[in-house]
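K.L.:
Sequence first, predicted coordinates after that:
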Amino acid sequence: MKRLILMRHAKSDWSLGQPDSARPLNARGQRSAEAMGDWLREKGYLPDQILCSSAQRTRETLDLLRITAPTSYQKGLYLATPDKMRKALRKAKGDTVLMLGHNPGIGLFAHSIVATPPDHPRFDDYPTCATLVVDFPITAWKALDAQGETVDFAVGRDFSD
């Protein structure tokens, strides 16, 4: 079995007038990322590999999770389509992979990989810091071609204001 933890970056700051890829998190986003890291640890959802967009807000989200695993920062995950995310995941080696990215692609990808969506009112719009945990009945990521089983889903606002 392989497990994917699919996370959208936490809430970013639009007020600084920076290029999109350089936007940092705002205060709410920082709180949400820290809370999501606590939730992941409490539930035992700990990755052994991390695939992260190279954008500032995804890198900062990852830092605030306080989770350590071999990490690959990938420019190709910045605003990636579901197909690009699937291709990146098929190259993964870990048993439990955390993938950090952006909407709209990450939300579309989340919908495409689960047989049954989680019973959560925010799954459809996949808001900032949304995190899906899904298991796949495969032994290698390169075999990823079917939908997986939803294990859990949460958003940062479930734990912080």
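P.N.:
In hand now; what should we look at?
K.L.:
drop to CA atoms for contacts and neighbour counts, all remaining ones
P.N.:
Noted.
K.L.:
any idea how far the residue nearest the centre of the chain is from Ala33?
P.N.:
The structure's the chain has its C-alpha centroid closest to Met7; by CA atoms, centre = their mean the separation is 1.6 Å. When CA to CA, to the nearest Å is applied, the distance between Met7 and Ala33 equals 10 Å.
K.L.:
what is in contact with the two at once?
P.N.:
Applying CA atoms under 8 Å, 6 or more residues apart in numbering, one finds that Met7 and Ala33 are jointly contacted by Cys129.
K.L.:
Now for the residue nearest to Phe136 when sequence neighbours are not counted, how many residues are close by?
P.N.:
Setting aside the residues directly before and after it, Phe136 is nearest to Gly148 in space (CA to CA, 6 or more residues apart in numbering), at 4.5 Å. The burial metric for Gly148, expressed as a neighbour count using other CA atoms under 10 Å, is 21.
K.L.:
Relative to Ala115, how far out is Gly148?
P.N.:
Gly148 sits at a distance of 6 Å from Ala115 (criterion: CA to CA).
K.L.:
put this beside the first:
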Amino acid sequence: MTSHRLVLLRHAKAEPAGSLPDHERPLALPGRRQASAAGAALAAADLVPSRVLCSSALRTRQTWELARTALAAAGAPDPVLTVTDALYDATTGDLAELVRAVPEDDGTVLVVGHEPTMSHAAVTLAGPGSDEQVLARVRTGVPTSSWSVLELDGPWDATAPGALRLVRLGLPD
């Protein structure tokens, strides 16, 4: 029996780097559509988070807000939201540390972050029982607004390299 699900969502398509600092780059119009579609896809896949850990960057916060709106339209309750600078330049270890601190009663946790952290974390945390095709695809990196699903049989504080199963990759339309 799976006791926990970790969903790693890469932010949607952002405006190109330019005059704004990277942290303040907003979503591009296609990214706004991607983020809404990601929320609807998560709802359709019954991957409604009870807790969201979101990078403090503008594009990740906007991705979450649009995904949240789509989840809410599907009847999902609002999750507990933590926006943190720790996910902006996070390593896989940083991400795992944040997940290990999640309360046990949170069954599904959504992390909204950046590449290459989202794909590296999925590959590093994936262990026995992972879907080999999904693992091979995630190893090459993931596109904007894609989401990886990992399952953990045990407490959140058991989140460690090789301890979860990578079971699904959701790609934007």
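P.N.:
Structure received. From a predicted model like this one, the values you see are computed outputs, not experimental measurements.
K.L.:
thinking again about what came up before, can you tell me how far the residue nearest to the centre of the first structure is from Asp20 of the first structure?
P.N.:
Going from Met7 of the first structure to Asp20 of the first structure by CA to CA gives 18 Å.
K.L.:
Okay, and the counterpart of the residue nearest to the centre of the first structure in the second structure sits in which element?
P.N.:
Under the alignment (TM-score structural alignment), Met7 of the first structure pairs with Leu9 in the second structure. In this structure, Leu9 of the second structure sits in strand 4-10 according to DSSP states H and E.
K.L.:
buried ones in the helix or strand following that strand?
P.N.:
Along the chain past strand 4-10 of the second structure, the next helix or strand (assigned with DSSP H and E) turns out to be helix 29-44. Neighbour-count burial for helix 29-44 of the second structure, with 16 or more other CA atoms under 10 Å as criterion, is recorded at 31-43.
K.L.:
And the next helix or strand after helix 29-44 of the second structure against the first structure, how far off on average?
P.N.:
Under the assignment DSSP H and E, the closest C-terminal helix or strand after helix 29-44 of the second structure is strand 51-55. Its aligned residues in the first structure lie a mean 0.4 Å from strand 51-55 of the second structure after superposition (mean CA distance after the TM-score superposition for the first structure).
K.L.:
List the buried residues for the helix or strand that comes right after strand 51-55 of the second structure?
P.N.:
Next in sequence after strand 51-55 of the second structure, counting helices and strands by DSSP H and E, comes helix 58-73. Buried residues in helix 58-73 of the second structure, counting neighbours by 16+ other CA under 10 Å, are found at 58-72.
K.L.:
can you check stretch 43-58 of the first structure too?
P.N.:
Neighbour counts over stretch 43-58 of the first structure (16+ other CA under 10 Å) mark 45-58 as buried.
K.L.:
Now distance to Ala110 of the first structure too, for these, in CSV please.
P.N.:
Written out in CSV, the entries for these read as follows (distance: CA to CA, whole Å):
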residue, distance to Ala110 of the first structure
Tyr45, 17
Leu46, 19
Pro47, 17
Asp48, 20
Gln49, 18
Ile50, 17
Leu51, 15
Cys52, 16
Ser53, 16
Ser54, 20
Ala55, 20
Gln56, 22
Arg57, 19
Thr58, 17
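K.L.:
Thought Asn103 was touching the residue nearest to the centre of the first structure, still the case?
P.N.:
No - because the distance of 10.1 Å does not satisfy CA atoms under 8 Å, Met7 of the first structure is recorded as not touching Asn103.
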